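A.B. asks: Test case, fold it:
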Amino acid sequence: MRSGWRGRAVGATAKATATLTALAAALALASCTAPATRTAPPSSPPGSPAPSTSSPAAPSPTPTPTPSAAPVVMVPTGVVETMAEGLQAPWSILRLPGGGTLVSERDTARIVEVNADGSLRVVATVADVVTGAEGGLLGLAHLPAERGASAFVYAYFTAASENRIVRMPLAGEPGSYTLGAPQPVLTGIPRGDANHQGGRLAFGPDGLLYATVGDGGRRDPAQDPASLSGKILRMTPEGQPAPGNPFGSLVYSMGHRNPQGLAWDATGAMWAAEFGQNTWDELNRITPGANYGWPIVEGQGGVEGYVDPVLQWPTSEASPSGLAVVGDTLFLAALRGERLLAAAPASSGVAPPTAWFAGEFGRLRDVAPGPDGELWVLTNNTDGRGSPVAGDDRLLRVRLAPAG
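C.D. replies: Predicted coordinates for the structure are as follows:
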């Protein structure tokens, strides 16, 4: 239970020792691979370039990271430190290569820089953001400068009648970053009137931009390959369908309800965290053209033609938003469950997850790999659904160590 936590560090929970043992055992036992698609996904939508066969075309080969050593399962040590506080309904952590950190605030439409001393500086307020219905300023991503072109910060946000992706030229250095005027990347993304906006952005190992889109509270379009609702999208940095996409459109995978987490493991495999409806939240291993079942299937249904999640949790324990990989461990930020979920090994078939810090910091919105094998965690208690204490919301540093 939360009890007005104020300090900058806490000791390990009572479960820490038992959990380290459990995760080490899980690593020894887990040898299965993620489930495969049972049947070919639907054919291309009307008006889309037809693939060469009746099944979706395989995407172009993408770089696969080749780690110098096998990734190591990492677990929290139990030590947590506050890096910054006073954030307002924060949504996304963006660590920049130069050492700076930006955070999006959903309801203020601000992009805030977190300085090394914990102070906050508003870098930009994004125009045309409309809040409510779980929308506002959501995911952030970074594209480095290349061949003399500007670096960019990408943002996903909810506008009056749609969701949009824009990019803003990034200049400066830590402590003095500036963002230029937003440039449209992708407009016309369906928005929900009440909820399920999706909103996570990430550049993959292939250098392409991925975006998660919720079903907007309208279930059936998630099964329509011609709609962007209930999908994971893959595009060029300019917002065009990526070469080799399975339907010849922006759609990379379908049948999603409200995915809000994206991450890649050391093998280059892609993972997504997704909110269920009333029964099961999901962790899915994403393959191009696959159908993840919503609204036909929720959780592990074993229904032919749909890919089951690798892991599932009762919705009361999770509501997973942000997702990150550190070493060989997948970390999920749980909102309703108010906990950090750790599942490993990511590269060879995850075992049942372990919960950390349940109830200690309230709702958790995002996670990101930090330097030196750390995990950075964003709380989300000031969004109208949490129970904030003094100092909320916070950016936390979770210290990690190898399991075993």
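A.B. asks: When you work out contacts or count neighbours from here on, use the C-alpha atoms and nothing else.
C.D. replies: Fine.
A.B. asks: quick one: the closest residue to Trp264 other than its chain neighbours and Glu338, what's the gap?
C.D. replies: With CA to CA, 6 or more residues apart in numbering as the criterion, Trp264 has its nearest non-adjacent residue at 4.5 Å, and that residue is Met270. From Met270 across to Glu338, the span is 25 Å (CA to CA, to the nearest Å).
A.B. asks: Look at the two and report which has more neighbours.
C.D. replies: Glu338 (30 against 17; other CA atoms under 10 Å).
A.B. asks: close enough to count as contact, the more buried one and Arg365?
C.D. replies: No. Applying CA atoms under 8 Å, one finds Glu338 not in contact with Arg365, separated by 9.3 Å.
A.B. asks: How many residues are close by Arg95?
C.D. replies: 21.
A.B. asks: Sorry, wrong one. I was asking about Asn278.
C.D. replies: Neighbour tally, Asn278, other CA under 10 Å: 10.
A.B. asks: So it, which state does it fall into?
C.D. replies: Following DSSP: H, G, I helix; E, B strand; the rest coil, Asn278 is assigned to coil.
A.B. asks: Return the distance of it relative to Val307.
C.D. replies: When Asn278 is compared with Val307 (using CA to CA), they lie 19 Å apart.
A.B. asks: Which parts of this structure are helices?
C.D. replies: Using DSSP state H, the helices of the chain run over 16-29.
A.B. asks: With Leu283 as the reference, measure out to the residue most central in space within it.
C.D. replies: Closest residue to the average C-alpha location of the chain: Gly261 at 2.1 Å, with CA atoms, centre = their mean. Here Gly261 is placed at a distance of 9 Å from Leu283 (CA to CA).
A.B. asks: Give me the common contacts of those two.
C.D. replies: Residues within reach of Gly261 and of Leu283 at once, by CA atoms under 8 Å, 6 or more residues apart in numbering, are Trp271, Ala272, Ala273, Glu274.
A.B. asks: Now the second one, please; I'll put the structures next to each other:
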Amino acid sequence: MTGRTRRVEGTKIVQRRAGSAVLAAAALLLTAGCSSDGEPSDGDGSASPATTTAQSSPSAPAAGQTPPPAKGSVKVLRTVATGLDSPWGLAPVPGGDLLVSSRDDATITRVDEKNGDTTELGEVPGVSAAGEGGLLGIALSPDYASDHMIYAYYTSASDNRVVRMLYDEKKPAGEQLGAPDTVFRGIPKGMIHNGGRIAFGPDGMLYAGTGESGDTGLSQDKESLGGKILRMTPDGDPAPGNPFPDSVVYSYGHRNVQGLAWDREQRLFASEFGQDTWDELNAIEPGGNYGWPDAEGEGGGSGFRDPLAQWSTDEASPSGIAYAAGSVWMAGLRGERLWRIPLKGTEASAKPQSFLADEYGRLRTVAPAGGDKLWLVTSNTDGRGDAKGDDDRILEVRVR
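C.D. replies: Sure, this is the predicted structure:
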């Protein structure tokens, strides 16, 4: 599988936006897990069954909360939009519409959730789209109702970085994005393993999943930003309560994190690509070491966090995840399916189930759509999929 062992030089310097204000709010400490990363070049291979690993839960489920049923279901309700080019990140906006980033075109597009009509907000300047890099994850400011800021993670000519831009709906289409304000820079870049998922947590802090850019040594180096989950204030400073002094590093030993989600108890989970053997879903603990490159999958030994579930790389190659109906739902790229992992605390309460296998091709992003519904974004126009005439698309699905 090409792209799994290529090495790229990484960056070791943590740089944050000068003069940014540190938020005084107390941080919520989120919980436990392990990880693997990087999107491999797709290929065929024999599937092996998913396995689950039990690990102690740092906090019990809420009173009266029962685990989800062992068997779930997925129903595709409708196709929301078609004809999207290399979609990557998704962010619902107040009122129901959806913002979608294009990795290769470096544009952000608004999709009318009711009729699928699209309006381009504009192009993000400075994006260098090559290999797995480009315009990746997007997220709305926690104060979006008042500041109308869109955050974006992208690959530049020199690094991966996080910026924020004013979204002005009153301006003409194509001119609605303000100039990028760099919030955080210096994340290692490469042709592979650029991470890219960003999300604001329930504590109001900004989390970013990064990759080791093909240089495996970065993952265990706590001074490097590569192969990490980062946690920062909306202005790009180390968040209060982070496990390492004056550092945005929240967890380390990752290969390529591309999925972040929280459950009802505000516990953080992350998906990650393995190299040749095991892809992983991890429950994230502050300061936790998830093993890469010394461990892939469970059984890595003392000091490493085991995944709560793992898959053969043929079945998963995971990107986005979301929490709904008591389960984590994980989009599979090479696996071309949606995985359900029912939870009891930070353990998988039953064997993972797959849905939609080989029906819609590669699946890149899954996001909550309210209640028991999810948004699901395909990824067949990214150069690795088998694009059909109406690809790529956004689906609305109901899950149980």
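A.B. asks: my guess is the residue nearest to the centre of the first structure meets Leu330, correct?
C.D. replies: No. Gly261 of the first structure is beyond contact range of Leu330, at 10.9 Å (criterion: CA under 8 Å).
A.B. asks: list residues touching both of these two?
C.D. replies: Jointly contacting Gly261 of the first structure and Leu330 under the rule CA under 8 Å, 6+ apart are Leu323, Ala324.
A.B. asks: Val183 of the second structure maps to what in the first structure?
C.D. replies: Applying TM-score structural alignment, one finds that Val183 of the second structure aligns to Val185 in the first structure.
A.B. asks: show me the contacts for its match.
C.D. replies: Per CA under 8 Å, 6+ apart, neighbours of Val185 of the first structure: Arg164, Ile165, Val166, Arg167, Pro237, Glu238, Gly239.
A.B. asks: if we go to 10 Å?
C.D. replies: Residues counted as contacts of Val185 of the first structure (CA atoms under 10 Å, 6 or more residues apart in numbering) are 154-156, 164-167, 235-240.
A.B. asks: same check, this time on Ala109 of the first structure
C.D. replies: Shown in contact with Ala109 of the first structure (CA under 10 Å, 6+ apart): 88-90, 124-131, 136-138, 157-158.
A.B. asks: Tell me which entries of these lie within strands.
C.D. replies: Pro90, Ala124, Thr125, Leu137, Leu138, Phe157, Thr158 (DSSP state E).
A.B. asks: rewinding a little: narrow the contacts of Ala109 of the first structure to just the buried residues.
C.D. replies: 88-90, 124-126, 129-131, 136-138, 157-158 (16 or more other CA atoms under 10 Å).
A.B. asks: and of the residues you listed, the nearest to Pro144 of the first structure?
C.D. replies: For those, the closest approach to Pro144 of the first structure (CA to CA) belongs to Ala124, at 18.7 Å.
A.B. asks: Now the closest one. Nearest residue, chain neighbours left out?
C.D. replies: Going by CA to CA, 6+ apart, Ala124 of the first structure has Ile111 as its nearest residue, at 5.3 Å.
A.B. asks: Same check on Pro345 of the first structure?
C.D. replies: Closest to Pro345 of the first structure by CA to CA, 6+ apart is Asp328, at 5.2 Å.
A.B. asks: what's the distance between that neighbour and Val80 of the first structure?
C.D. replies: Counting by CA to CA, the gap from Asp328 of the first structure to Val80 of the first structure is 20 Å.
A.B. asks: Equivalent analysis for Val166 of the first structure, please.
C.D. replies: Taking CA to CA, one finds Val166 of the first structure at 34 Å from Val80 of the first structure.
A.B. asks: now the strands for the stretch 151-300 of the second structure?
C.D. replies: With DSSP state E, counting those that start in this stretch as the criterion, the stretch 151-300 of the second structure has strands at 160-166, 181-187, 198-200, 206-209, 229-232, 249-251, 257-262, 268-272, 278-283.
A.B. asks: Rebuild the ones you listed as TSV, extending it with distance to Tyr360 of the second structure.
C.D. replies: Converted to TSV, the strands of the stretch 151-300 of the second structure look like this (distance: least, CA to CA, whole Å):
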stretch	distance to Tyr360 of the second structure
strand 160-166	30
strand 181-187	32
strand 198-200	25
strand 206-209	26
strand 229-232	29
strand 249-251	33
strand 257-262	20
strand 268-272	20
strand 278-283	21
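A.B. asks: which one of those strands lies closest to Ala387 of the second structure?
C.D. replies: The closest of the strands of the stretch 151-300 of the second structure to Ala387 of the second structure is strand 257-262. By CA to CA, the value is 21.9 Å.
A.B. asks: returning to what we had before: so what corresponds to the residue nearest to Pro345 of the first structure in the second structure?
C.D. replies: Residue pairing (TM-score structural alignment): Asp328 of the first structure is matched to Gly326 of the second structure.
A.B. asks: wait, the residue nearest to the centre of the first structure sits on Ala333?
C.D. replies: Yes. Between Gly261 of the first structure and Ala333 there is a contact at 8.8 Å, judged by CA atoms under 10 Å.
A.B. asks: any common contacting residues for these two?
C.D. replies: Joint contacts of Gly261 of the first structure and Ala333 (CA under 10 Å, 6+ apart) are Ala273, Pro320, Ser321, Gly322, Leu323, Ala324, Arg365, Asp366, Val367.
A.B. asks: Most neighbours among those, which one?
C.D. replies: Busiest of these [other CA under 10 Å] is Pro320, holding 34 neighbours.
A.B. asks: all strands of the stretch 1-150 of the first structure, in order?
C.D. replies: Using DSSP E, counting those that start in this stretch, strands in the stretch 1-150 of the first structure cover 9-10, 74-85, 90-95, 101-105, 110-114, 120-125, 137-143.
A.B. asks: still on that earlier bit, present the shared contacts of Gly261 and Leu283 of the first structure as a markdown table; the columns should include distance to Ser316 of the first structure.
C.D. replies: Shown next, in a markdown table, are those (distance: CA to CA, whole Å):
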| residue | distance to Ser316 of the first structure |
| --- | --- |
| Trp271 | 22 |
| Ala272 | 19 |
| Ala273 | 15 |
| Glu274 | 14 |
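A.B. asks: Next one: Ile187 of the second structure from Leu206 of the second structure, what distance?
C.D. replies: For Ile187 of the second structure, the distance to Leu206 of the second structure - CA to CA - is 15 Å.
A.B. asks: likewise Val366 of the second structure?
C.D. replies: As judged by CA to CA, Val366 of the second structure and Leu206 of the second structure stand 19 Å apart.
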